[in-house]
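Q: what shape does this take:
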Amino acid sequence: MIVVRSSMALWTDRILPRLVDKSLSTGDVMKERERVCAGLAGQVIELGFGSGLNIEKYPPAVESVAAVEPSDVAWAMSADRRSASRTPITRSGLDGQALNESDGSFDAALSTFTLCTIPDVELALREVHRVLRPSGTFHFLEHGLAPEPGVVRWQHRMEPVQKAVAGGCHLSRDIPALVSDAGFEVTALDQRYLPGPKVGRPWTYVHSGTAVRR
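A: I've put the predicted structure just below:
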């Protein structure tokens, strides 16, 4: 049992951040990142900063970024990208469920491929709502619940395995509904499959949009 736990810790803490960096930096995904980052401005908080793949997509209007990232490995991997960035970036806590920031202190929030892994995603979204200023914007790019019943069935079948091997990642979260329920008005939404074979559809249906704090 100790060996299994040690192996899983090695996988989750050391190997998985590197696999995520590679798999979520393809050309198609980077185009999605550019789209979702458009319109960001002022002081921004980013949930699940990871290895800093969004940095090159920040618009010039972004004045600073508070990065919430639980993985020390991913944060270290982002060092070169942070050093090359014109945007000041500071690490701001480890847990999206308990943001280490004051109420109404940010103009915008950003989350890409992060809401799938947070255990209490509803609490995390309420925290985003709390730290945004009135009419602040939440930009999100997340994979989640697909529209076709056949794909949804496979999402539910594969979800226990996905959670075990991918750091708690859920496949079937209804992202727009979760965002709306947290006190946001979704003002722009694009939902589609990323390019690729149909067998990958349980993993590749993305919800990309912008929401305004109500």
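Q: every contact and neighbour count from this point should use C-alpha atoms.
A: OK.
Q: which residues of this structure fall in strands?
A: Under the criterion DSSP state E, strands of the chain are mapped to 42-47, 62-68, 89-91, 106-112, 132-143, 184-193, 205-213.
Q: and those strands as TSV, adding distance to residue 122 and mean neighbour count?
A: Shown next, in TSV, are those (distance: least, Cα to Cα, whole Å; neighbours: other Cα atoms under 10 Å):
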stretch	distance to residue 122	mean neighbour count
strand 42-47	14	24
strand 62-68	17	21
strand 89-91	22	16
strand 106-112	14	24
strand 132-143	14	23
strand 184-193	12	15
strand 205-213	15	22
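Q: any chance of these in CSV with distance to residue 34 as columns?
A: Listed next are the strands of the chain as CSV, based on distance: least, Cα to Cα, whole Å:
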stretch, distance to residue 34
strand 42-47, 15
strand 62-68, 14
strand 89-91, 18
strand 106-112, 11
strand 132-143, 10
strand 184-193, 14
strand 205-213, 11
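Q: another sequence for comparison is provided below:
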Amino acid sequence: MPEVSAHPRFARKYVRISEASDRRGSAAHRERMLAGLSGRVIEVGAGNGRNFAHYPSTVVEVVAVEPDPYLRGHAERAAARASVPIRVVDGDAEHLPAEDAEFDAAVFSLVLCSVPDVDSALTEAWRVLRPGGEARFYEHVRDENLLLGGIQDLITPLWKRLGGGCHPNRDTETALRRAGFAVDSERFAFRPMAWLPPSAHILGTASKPEGR
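A: Below is the predicted model of the structure:
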């Protein structure tokens, strides 16, 4: 979800948007993203807690980081209904409230589009992951088609102002590789809202090598 602490109006809209998007297929994508996770997990930009119902029982704790107080309140209520222990905390992607190598996994779900500095966010994820840990991600990204990607570039300045800082033209997979992760991903077109055209999404795992 977007890191929208500087966009309180969009935070309120996002609750409705995320619920509608889940009904159109995002819930199934979240389920696939989190399948097989275990141990301690940090979720970055947890929003209103739409992932919480999908964590498998092998996860022993989730620390859910969310900067927006309105969305954090929704996340706390979702955490109370979850089947795994979830602690919702204040914080942002570029300054995670965690020690080095503290977690087995990190989760990014529709948030890397909107963090102000995606490289800093991924550097922080690398820091808090143990060697051999992994980041799970489900994100919308810049289209590989030159025309569609060009259109995304053109609309980004206005879109990010209206959409809680969201950048529709981010190349998230390249950013993950630049941060040092080994990336295994699938790319697909998905239409999260009826009034939007299908857009490119990626879902997968970014692994931190052992010994690093």
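Q: just give the TM-score of the two.
A: The TM-score (TM-score structural alignment, normalised by the length of the second structure) is 0.89; 203 aligned residues with a Cα RMSD of 1.9 Å.
Q: picking up where we left off before, so which of the strands of the first structure gets nearest residue 13 of the first structure?
A: strand 62-68 (16.3 Å; Cα to Cα).
Q: what does that closest one correspond to over in the second structure?
A: Taken onto the second structure by TM-score structural alignment, strand 62-68 of the first structure occupies residues 59-65 there.
Q: tell me roughly how far that stretch lies from the first structure on average.
A: Taken over the aligned residues, the distance from stretch 59-65 of the second structure to the first structure averages 0.6 Å (mean Cα distance after the TM-score superposition for the first structure).
Q: how far does that stretch sit from the chain's center?
A: Here stretch 59-65 of the second structure shows a centroid-to-chain-centroid distance of 14 Å under the convention Cα atoms, centre = their mean, to the nearest Å.
Q: so where do the helices sit in the first structure?
A: 2-10, 16-23, 27-37, 72-77, 79-84, 121-131, 149-165, 175-181, 201-204 (DSSP state H).
Q: want to throw those into a markdown table with distance to residue 58 of the first structure and mean neighbour count?
A: Output for the helices of the first structure, formatted as a markdown table (distance: least, Cα to Cα, whole Å; neighbours: other Cα under 10 Å):
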| stretch | distance to residue 58 of the first structure | mean neighbour count |
| --- | --- | --- |
| helix 2-10 | 32 | 11 |
| helix 16-23 | 18 | 15 |
| helix 27-37 | 6 | 17 |
| helix 72-77 | 18 | 17 |
| helix 79-84 | 12 | 13 |
| helix 121-131 | 19 | 21 |
| helix 149-165 | 30 | 15 |
| helix 175-181 | 22 | 18 |
| helix 201-204 | 24 | 22 |
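Q: map residue 146 of the first structure across to the second structure for me.
A: Aligned by TM-score structural alignment, residue 146 of the first structure pairs with residue 143 of the second structure.
Q: quick one: the residue nearest to its match when sequence neighbours are not counted and residue 177 of the second structure, what's the gap?
A: Counting by Cα to Cα, 6 or more residues apart in numbering, residue 143 of the second structure lies nearest to residue 149, which is 4.8 Å off, once chain neighbours are set aside. Distance, residue 149 of the second structure to residue 177 of the second structure, using Cα to Cα, to the nearest Å: 20 Å.
Q: can you check residue 69 of the second structure too?
A: Distance of residue 69 of the second structure to residue 177 of the second structure, given as Cα to Cα: 32 Å.
Q: swap in residue 185 of the second structure?
A: For residue 185 of the second structure, the distance to residue 177 of the second structure equals 11 Å [Cα to Cα].
Q: same thing with residue 7 of the second structure?
A: Residue 7 of the second structure sits 29 Å away from residue 177 of the second structure, going by Cα to Cα.
Q: likewise for residue 65 of the second structure?
A: Going from residue 65 of the second structure to residue 177 of the second structure by Cα to Cα gives 23 Å.
Q: likewise for residue 141 of the second structure?
A: Here residue 141 of the second structure is placed at a distance of 15 Å from residue 177 of the second structure (Cα to Cα).
Q: got it, and residue 196 of the second structure?
A: Using Cα to Cα, we find residue 196 of the second structure at a distance of 29 Å from residue 177 of the second structure.
Q: got it, and residue 124 of the second structure?
A: According to Cα to Cα, residue 124 of the second structure stands 14 Å off from residue 177 of the second structure.
Q: and if you look at residue 92 of the second structure?
A: Distance of residue 92 of the second structure to residue 177 of the second structure, given as Cα to Cα: 21 Å.
Q: residue 110 of the second structure too?
A: Distance, residue 110 of the second structure to residue 177 of the second structure, by Cα to Cα: 18 Å.
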